[in-house]
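Asker: When you get a sec, could you give me coordinates for this:
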Amino acid sequence: MIQANAYRDAMSYLTSAVNIVTTSSASGYHGFTASAVCSVTDTPPTLLVCMNKSSRSHVHFLESKILAVNVLAIQHEKISNVFASKLDSIERFKYGKWTKLETGAPILNDALVSFDCYIDKIQEIGTHTVFICPIIAINKNQQHQGLVYFNRNYHSVGQHEEMLL
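Answerer: Have a look, this model is predicted:
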């Protein structure tokens, strides 16, 4: 049997985009930093998002049945750490500028791209909940460097602006 620590160590070599996943519920805005986000299909456009069941905001995602995936750019390392911290939801949303699209889930204004989704299917697997999320709106910005997580550190990917000129 593979031990959890060995699995986590091995998974640290799987480069992942860094995302802030958000929702809006009767109690306000909630969100967390996530790397476990991926495309399911383009017909219909659908994302898969994994969330730890022990997260304080977990119940709000289950209740609201909506979420937004905000894909972070290189300048968002600090906000990634804020949404991964023990700060409460009110304090977290003091960082960044937020708006909303169709569902009302918070969209980070300067994210590389934001996907506005409703939660269609929910599956619990071990310590996590898997959300299957059809996309109903997209907001894309004109940035060229994304934030990724590899070997327990942040890195940038993409083109530097001076290379684009």
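Asker: When you work out contacts or count neighbours from here on, use the C-alpha atoms and nothing else.
Answerer: Will do.
Asker: which residues in this structure form helices?
Answerer: 4-11, 58-64, 77-83, 89-92, 161-164 (DSSP state H).
Asker: For those helices, could you give me TSV that also reports distance to residue 42?
Answerer: Formatted as TSV, these follow (distance: least, Cα to Cα, whole Å):
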stretch	distance to residue 42
helix 4-11	26
helix 58-64	23
helix 77-83	27
helix 89-92	32
helix 161-164	28
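Asker: So for residue 117, which of these sits nearest?
Answerer: helix 58-64 (11.2 Å; Cα to Cα).
Asker: so what does that closest one touch, helix or strand wise?
Answerer: strand 19-25 (3 or more Cα pairs under 8 Å, 6 or more residues apart in numbering; DSSP states H and E).
Asker: circling back: quick one: closest of the helices of the chain to residue 155.
Answerer: helix 77-83 (9.3 Å).
Asker: by contact count, what packs against the closest one?
Answerer: When contacts are defined as 3+ Cα pairs under 8 Å, 6+ apart, helix 77-83 packs onto strand 19-25, strand 28-34.
Asker: Turn the helices of the chain into CSV, columns for distance to residue 45 and mean neighbour count.
Answerer: Output for these, formatted as CSV (distance: least, Cα to Cα, whole Å; neighbours: other Cα atoms under 10 Å):
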stretch, distance to residue 45, mean neighbour count
helix 4-11, 26, 10
helix 58-64, 20, 17
helix 77-83, 25, 18
helix 89-92, 29, 15
helix 161-164, 29, 7
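Asker: residues contacting the nearest residue to residue 146 once chain neighbours are set aside?
Answerer: In space, and not counting its chain neighbours, residue 146 is closest to residue 73: 4.2 Å by Cα to Cα, 6 or more residues apart in numbering. Counting by Cα atoms under 8 Å, 6 or more residues apart in numbering, residue 73 touches 111-112, 143-147.
Asker: now the other sequence, so there's something to compare against:
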Amino acid sequence: MLATKTIAPFAPAPDSVSPEKSAAYRNGMARLAAAVTIVTTDGPGGRAGFAATAVTSVSDNPPTLLVCLNKGSSAYPAVSANGFITVNALSAEHEPVSRLFGGKTPVDERFAAATWEPTASGTPRLVDALVSFECRITEVHDGSTHDVLFCEVLDVTTREDGQALVYFDRGYRTV
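Answerer: The predicted structure is shown next:
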């Protein structure tokens, strides 16, 4: 189980951030390349998925990922109710699928654009993802506009070939 601790800030946080500071932050983040993933869930809360670049490793003991989920996302209620997700890292040929999961496309159309199979927990796994991490959500932290999910990795499925799809400078790239 993950332990939490609070670190006292050295100076009080501002009540709000200026539009200029927000814009500078967004412009800076655009220069930070990130793997493109589709995060999926299924269960009592329904089937859902969203495109995400805010995914990172926390630890390998126990294997844990951090995933940021926008509270305004259409997938938010299902992810919150189901408690399990699969993080599917995309390859170059998945760009059209990423665009569907990153927009306002209805859920059924999103999933119809690719081939999926259920994991042991019932979450959809993209059959030809570069890597898929089946996870159980163990902790949720409030991150203002997003929830920060700590996810214990239950299973990993990898593909040996393909180029990774990344997002950089407000556009898709491959590596």
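Asker: Tell me how they score on TM after superposing.
Answerer: TM-score for the superposed pair, counting by TM-score structural alignment, normalised by the length of the first structure: 0.92. Supporting figures: 157 aligned residues with a Cα RMSD of 1.1 Å.
Asker: Quick one: closest of the helices of the first structure to residue 154 of the first structure.
Answerer: The minimum distance between residue 154 of the first structure and those falls on helix 77-83, with 7.4 Å, by Cα to Cα.
Asker: and that closest one, which stretch of the second structure?
Answerer: Mapping helix 77-83 of the first structure onto the second structure (TM-score structural alignment) gives residues 95-101.
Asker: mean shift between the matching stretch and the first structure?
Answerer: Mean deviation of stretch 95-101 of the second structure from its aligned counterpart in the first structure after superposition (mean Cα distance after the TM-score superposition for the first structure): 0.3 Å.
Asker: out of the contacts of residue 73 of the first structure, who has the most neighbours?
Answerer: Most neighbours among those, by other Cα atoms under 10 Å: residue 111, with 26 neighbours.
Asker: Next up, the contacts around the alignment partner in the second structure of that residue.
Answerer: Aligned by TM-score structural alignment, residue 111 of the first structure pairs with residue 129 of the second structure. Listed by Cα under 8 Å, 6+ apart, the contact partners of residue 129 of the second structure are 88-91, 158-159.
Asker: how far is the match of helix 77-83 of the first structure from where the chain is centred?
Answerer: Counting by Cα atoms, centre = their mean, to the nearest Å, stretch 95-101 of the second structure is centred 14 Å from the centre of its parent chain.
Asker: Can you name the residues in contact with that stretch?
Answerer: 36-38, 49-51, 90, 109-110, 113-114, 165, 172.
Asker: quick one: the strands in the second structure?
Answerer: 34-35, 37-41, 48-52, 55-60, 63-70, 84-89, 116-118, 124-126, 131-143, 146-158, 165-168, 171-174 (DSSP state E).
Asker: Of those strands, which is nearest residue 23 of the second structure?
Answerer: Closest among the strands of the second structure, once you apply Cα to Cα, is strand 165-168, at 16.4 Å.
Asker: Over which residues of the first structure does that closest one lie when aligned?
Answerer: Aligned using TM-score structural alignment, strand 165-168 of the second structure spans residues 147-150 in the first structure.
Asker: Name the surrounding residues that touch that stretch.
Answerer: So stretch 147-150 of the first structure is contacted by 12-18, 35, 72-77, 154-157 (Cα under 8 Å, 6+ apart).
Asker: what's the distance between residue 113 of the first structure and residue 73 of the first structure?
Answerer: Distance of residue 113 of the first structure to residue 73 of the first structure, given as Cα to Cα, to the nearest Å: 9 Å.
Asker: err, residue 37 of the first structure, not the other one
Answerer: Relative to residue 73 of the first structure, and taking Cα to Cα, residue 37 of the first structure is found at 16 Å.
Asker: if we can go back for a sec, just put the strands of the second structure in JSON lines and tack on distance to residue 78 of the second structure.
Answerer: Formatted as JSON lines, those follow (distance: least, Cα to Cα, whole Å):
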{"stretch": "strand 34-35", "distance to residue 78 of the second structure": "23"}
{"stretch": "strand 37-41", "distance to residue 78 of the second structure": "7"}
{"stretch": "strand 48-52", "distance to residue 78 of the second structure": "6"}
{"stretch": "strand 55-60", "distance to residue 78 of the second structure": "18"}
{"stretch": "strand 63-70", "distance to residue 78 of the second structure": "12"}
{"stretch": "strand 84-89", "distance to residue 78 of the second structure": "10"}
{"stretch": "strand 116-118", "distance to residue 78 of the second structure": "16"}
{"stretch": "strand 124-126", "distance to residue 78 of the second structure": "13"}
{"stretch": "strand 131-143", "distance to residue 78 of the second structure": "13"}
{"stretch": "strand 146-158", "distance to residue 78 of the second structure": "13"}
{"stretch": "strand 165-168", "distance to residue 78 of the second structure": "25"}
{"stretch": "strand 171-174", "distance to residue 78 of the second structure": "27"}
